[in-house]
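Colleague: Model the structure of this input:
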Amino acid sequence: MDYIWIFVIVNTIEEKYFKSMGLKIKELREEKGLDQKSFAFYCEIGRTQLHMIENGKTNPRLSTLLKIATALEISVSELVEGK
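Modeller: Reported below is the predicted structural model:
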């Protein structure tokens, strides 16, 4: 029974982290004046995938984060560190 609570806590922490990172990506993209479709194309990822990342609904691969960070002209570490 304790394992269930640990899973819920970890899952909640991850969910908050991915939402925070997604919001950061969205804010930085919008600062550059890019819509989702154009930015996704530039990053060579799908628009739906970008939408999922920006809304904290997925755990993006490192290679995807590298593409996004490069397009935003920041390092991956800047992208993934908390606010």
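Colleague: drop to CA atoms for contacts and neighbour counts, all remaining ones
Modeller: Fine.
Colleague: ok, then the element right after the lengthiest helix in the chain?
Modeller: Scanning the chain for the longest helix, with DSSP state H as the assignment, gives helix 2-31. The helix or strand immediately downstream of helix 2-31 is helix 36-43, counting by DSSP states H and E.
Colleague: ok and that next one relative to helix 2-31, angle-wise?
Modeller: Between the direction of helix 36-43 and that of helix 2-31, the angle (axes from the mean of the first three to the mean of the last three C-alpha atoms, to 10 degrees) works out to 100 degrees.
Colleague: What is the distance between the next helix or strand along the chain from helix 36-43 and the centre of its chain?
Modeller: Using DSSP H and E, the helix or strand that directly follows helix 36-43 along the chain is helix 47-54. Distance of helix 47-54 from the chain centroid (C-alpha atoms, centre = their mean, to the nearest Å) equals 8 Å.
Colleague: next one: stretch 74-83
Modeller: Distance of stretch 74-83 from the chain centroid (C-alpha atoms, centre = their mean) equals 10 Å.
Colleague: Would you do the same for the sequence below? I want to compare the two.
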Amino acid sequence: MNTKEQQYFEKLGARIKQLREEKGLDQKTFAFDCEIGRTQLYMIENGKTNPRLLTLIKIAKGLEVPLKKLIDF
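Modeller: Below is the predicted model of the structure:
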């Protein structure tokens, strides 16, 4: 992963974490509700992985926001 990609994934993860926390959702419960692993969510929120589109759709649905709100910053 190059530097630009890494920065993008860090921003994406920070955005997801911010939106999750604004809704008062803890990581474990939110991951369960989205049908993804807690470790996977942790890795996404910390910019350590490139999430699949289906995973981002599940997260957006769980946050009740359009997918665009996650990736457009």
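Colleague: Find the centremost residue of structure 1, please.
Modeller: Nearest to the centroid of the C-alpha atoms of structure 1, with distances taken as C-alpha atoms, centre = their mean, sits residue 22, at 3.7 Å.
Colleague: For residue 6 of structure 1, see how far away it is.
Modeller: Remark: distance between residue 22 of structure 1 and residue 6 of structure 1 (C-alpha to C-alpha, to the nearest Å) = 24 Å.
Colleague: cool, and residue 18 of structure 1?
Modeller: Residue 18 of structure 1 sits 18 Å away from residue 6 of structure 1 when distances are taken as C-alpha to C-alpha.
Colleague: Of the two, give the one with the bigger neighbour count.
Modeller: For residue 18 of structure 1 versus residue 6, the count of surrounding residues by other C-alpha atoms under 10 Å is larger for residue 18: 22 against 11.
Colleague: residue contacts, whatever residue of structure 2 lines up with that one?
Modeller: Residue 18 of structure 1 maps onto residue 9 in structure 2 when the alignment is built from TM-score structural alignment. By C-alpha atoms under 8 Å, 6 or more residues apart in numbering, the contact set of residue 9 of structure 2 is 44, 47-50.
Colleague: gap between the residue nearest to the centre of structure 1 and residue 80 of structure 1?
Modeller: Distance check for residue 22 of structure 1 against residue 80 of structure 1: by C-alpha to C-alpha, it reads 9 Å.
Colleague: Identify the contacts common to the two.
Modeller: With C-alpha under 8 Å, 6+ apart, residue 22 of structure 1 and residue 80 have no common neighbours.
Colleague: mind listing what residue 54 of structure 1 touches?
Modeller: Applying C-alpha under 8 Å, 6+ apart to residue 54 of structure 1 gives the contacts 19, 21-26.
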